[in-house]
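**Student:** Any chance you could fold what I've pasted below:
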Amino acid sequence: MTKIKDIELGEFPLLLAPMEDVSDPPFRAVCKAGGADLMYTEFVSSEGLIRDAFKSRQKLDIFEYERPIGIQLFGSDIETMAECARITSAVSPDLIDINYGCPVKQVACRGAGAALLQDIPKMVKMTEAVVKATHLPVTVKTRLGWDDSTRNVEEVAERLQDIGIEALTIHGRTRVQMYKGDADWNLIGKIKDNPRIRIPIFGNGDIDSPEKALEYKNRYGVDGIMIGRASIGYPWIFNEIKHFLKTGEKLEAPTIADRVDVCRKHVEFSVRWKGERLGIVEMRRHYASYFKGIDGAKAFRNRLVQVPTLSEVEEILQEIAATYDAVPA
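**Tutor:** Below is the predicted model of the structure:
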């Protein structure tokens, strides 16, 4: 049984990655239904939360059916991060995660996210401040290092464990790599094999099939896997991996009707949570993924990203279902 402090996650948990502009409550809902064992919110700006910015506050919205759920924070100021941990604790997530892995310029070039990989002493102080500011378990997500000459995640793992984090997720790329090239899990496996490490180690990067999940589980010995981009438009991946790990057999691929049904639930939740205008606009980034690889679907996708109302979206989805009539994807 893999546990984060007292949170039981099962034998080999599958985690939904915190993804900006993706991992909102509507997306998390379909991933929970698809089998995700632990989910994280979009990452929340500590500076925005202190300013009481609406977008940052809204990211603290969590629902009982999502549990266990973690809220992820990022920032560059130690005291601000500690204060945000106190604010976040008040909404009662199951844990708080610190983002030391985001590579994008808007985050890293402001001294947050993966930038802290260039200043391990500050990372340690910030983490310790967050741990002391909350009664909740604190976890961390990070990368191998800033670049290939500074792959310092082994030091990070030991030092952050020593000051109280309860789990560590490692993305198998450096910050300089961004999302290019193949994820390197060798250091992740080495950290898991380190006799000093007693907290769960989760691997992240490039897991996009049940076969690869099983291969990496066996090869690197991690306690679980975090899945990000492969779940966008395909929340079935969690249950597909679970079934394959348990039986060695692959589940049937979702039919077009399945895709339409889950996409409809996603967009309806998006509209309920954000209002029709914003809910429709922000769903547009998902349609290509829901209907990826389906012959002739491009014309439908082009229409979906242009219509402004929920009723029009649902009409097009009904048309897709009728056109393909449950043909396997």
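**Student:** Going by C-alpha atoms from here, please, whenever you check contacts or count neighbours.
**Tutor:** OK.
**Student:** show me where the chain has strands.
**Tutor:** When secondary structure is read from DSSP state E, the chain shows strands at 3-4, 7-8, 14-16, 38-40, 44-45, 69-74, 95-100, 138-143, 167-171, 201-204, 224-227.
**Student:** Can you name every helix or strand that the last one contacts?
**Tutor:** Contacts of strand 224-227 with other secondary structure elements, assessed using 3 or more C-alpha pairs under 8 Å, 6 or more residues apart in numbering; DSSP states H and E, are made with strand 14-16, strand 201-204, helix 210-220.
**Student:** hang on, isn't Pro13 packed against Ile4?
**Tutor:** No - the pair Pro13 / Ile4 is not scored as a contact, 10.9 Å apart, by C-alpha atoms under 8 Å.
**Student:** Now Gly221: closest residue in space, sequence neighbours ignored.
**Tutor:** Take Gly221 and drop its neighbours on the chain: the residue closest to it by C-alpha to C-alpha, 6 or more residues apart in numbering is Gly189, 6.4 Å away.
**Student:** Assess the claim that that neighbour and Gly224 are in contact.
**Tutor:** No - counting by C-alpha under 8 Å, Gly189 does not reach Gly224; the two are 11.8 Å apart.
**Student:** and the two? which has more neighbours close in?
**Tutor:** With other C-alpha atoms under 10 Å as the criterion, Gly189 and Gly224 differ in neighbour count, and Gly224 comes out ahead with 24 against 19.
**Student:** what's the more buried one in contact with, if anything?
**Tutor:** Listed by C-alpha atoms under 8 Å, 6 or more residues apart in numbering, the contact partners of Gly224 are 12-15, 201-203, 217.
**Student:** Another for comparison:
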Amino acid sequence: MVKIEHITLPEFPLLLAPMEDVSDPPFRVVCKANGADLLYTEFISSEGLVGDSAKCRRKLDIFDEERPAGVQIFGGDEGRMAQASAIVDLTKPDFLDINFGCPVKGIVSQGAGSGVLKNLDLMTRLTAACVKATSLPVTVKTRLGWDEDSKNIEEVAERLQDVGIKALTIHGRTRCQMYKGEADWSLIAKVKNNPRIHIPIFGNGDIDSPQKAKEYKERFGVDGIMIGRAAIGYPWIFREVRHFLNTGQELPAPTVAERVAVCKQHLDKSLQWRGGQAGIYSMRRHYLTYLKGLPGIKEFRNRLVTLSDPEAIKSVLDEVLRKYEGFEMEKEPIQLIDYHENCPI
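**Tutor:** Next up is the predicted model:
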């Protein structure tokens, strides 16, 4: 078992990464149903929370079936981060996570996200302020460092543990790498093997198959792994990884019936959380990925993305199920999306 203070997780837990515009409650519920052990909200601005932004407040929502789940916040001001932590405390998630890893220029220019990696004293103060302001266990997600010349993750881990964090997730790239190149897990392993470190250390970066998950578990010795981009359009990655870790056997690709069922579940949760047309619009980007690999699916997708009635959408999904009944899906390599391909450094 892995413990984050009072939160008990299975051996070698699988975490769903917090991803802006992706990790909303409907998507998280789908991933939880398919084997994710620990979930995070999209990242939330501390400034927005303190300023009572409706959009930020809405991101605090967590469904009971998601738990254990935590709220992730970001910011560069100690007072605002403490106030935001106290607000999060009142909503009673299972933990509070601090984002020191987002590489987007707009966040970094605020002195937040991975921009804090250039000032470890500030990072330590921000973390301590959050720990003091909440009764929740506080965790952190970050990167190896700002650039190749400042990979300071070992010092970061020690300093943040000293001020009270209960777990640390490390993405194996620097900020300047964004999502380019290969994630370097060797430094994550150094943190895990540091005799001073006693909190769980989770690794993140480039996990796109059950085989790689098993290899990295054995090679780097982390306490668990966080999966992000590989889960977009493919929540089954979690159950496939767990099965492979337990048995050494690869599961077949999800059936057409499973894909349609997930589409419907995701749609229902989207309607429940967002309501009406907003829930329908938010689903339109998901149909192609869920139904990818079915020959001639474009015709159905074109209908799905133009319909505005939930029952009509479900009727088309039922058509898909009837048309492709018995069709054997082939296992295709997961393509990792570069979120910030065009983001200026």
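**Student:** More neighbours: Pro13 and Ile4 of the first structure, which one.
**Tutor:** Comparing Pro13 of the first structure with Ile4 by neighbour count (other C-alpha under 10 Å), the higher total belongs to Pro13, at 22 against 18.
**Student:** before we move on, back to that, most neighbours among the contacts of Gly224 of the first structure, please name it.
**Tutor:** Among the contacts of Gly224 of the first structure, where neighbours are counted by other C-alpha under 10 Å, the top count belongs to Gly203, at 28 neighbours.
**Student:** Does that one touch Asn186 like I think?
**Tutor:** No - with contacts defined as C-alpha under 8 Å, Gly203 of the first structure does not count as touching Asn186, sitting 10.3 Å away.
**Student:** if we look at whichever helix in the second structure runs longest, which residues are touching it?
**Tutor:** Scanning the second structure for the longest helix, with DSSP state H as the assignment, gives helix 256-274. By C-alpha under 8 Å, 6+ apart, the surrounding residues in contact with helix 256-274 of the second structure are 25-27, 29-30, 277-280, 282-283, 286-287, 290-291, 314, 317-318, 320-321, 324-325, 327, 329.
**Student:** The residues you listed, buried ones only, as a PyMOL selection?
**Tutor:** Restricted to the buried members of the contacts of helix 256-274 of the second structure, where burial is judged by 16 or more other C-alpha atoms under 10 Å, the PyMOL selection command reads as follows:
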select buried, resi 25+26+27+29+30+279+280+283+286+287+290+291+314+317+320+321+324
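**Student:** how far away is the residue nearest to Gly221 of the first structure from Ser46 of the first structure?
**Tutor:** Computed as C-alpha to C-alpha, to the nearest Å, the Gly189 of the first structure to Ser46 of the first structure distance reads 31 Å.
**Student:** do the same with Asp77 of the first structure
**Tutor:** As for Asp77 of the first structure, its distance to Ser46 of the first structure is 8 Å (criterion: C-alpha to C-alpha).
**Student:** who has more neighbours, those two?
**Tutor:** Taking Asp77 of the first structure and Ser46 together and counting by other C-alpha under 10 Å, Ser46 has the greater number of neighbours (27 against 14).
**Student:** mind checking the end-to-end distance for stretch 66-79 of the first structure?
**Tutor:** One end of stretch 66-79 of the first structure to the other measures 29 Å (C-alpha to C-alpha).
**Student:** residue in the first structure matching Pro207 of the second structure?
**Tutor:** For the record, residue 207 of the second structure is Ile, not Pro. Residue correspondence, TM-score structural alignment: Ile207 of the second structure in this structure matches Ile207 in the first structure.
**Student:** Quick check: its match vs Asp184 of the first structure, distance?
**Tutor:** 12 Å.
**Student:** so what's Arg140 of the second structure up against?
**Tutor:** Careful, residue 140 of the second structure is Val; it's not Arg. Shown here is Val140 of the second structure, whose contacts under the criterion C-alpha under 8 Å, 6+ apart are 97-100, 165, 167-169.
**Student:** try 7 Å
**Tutor:** If a contact means C-alpha atoms under 7 Å, 6 or more residues apart in numbering, then Val140 of the second structure has 97-99, 167-169 as its contacts.
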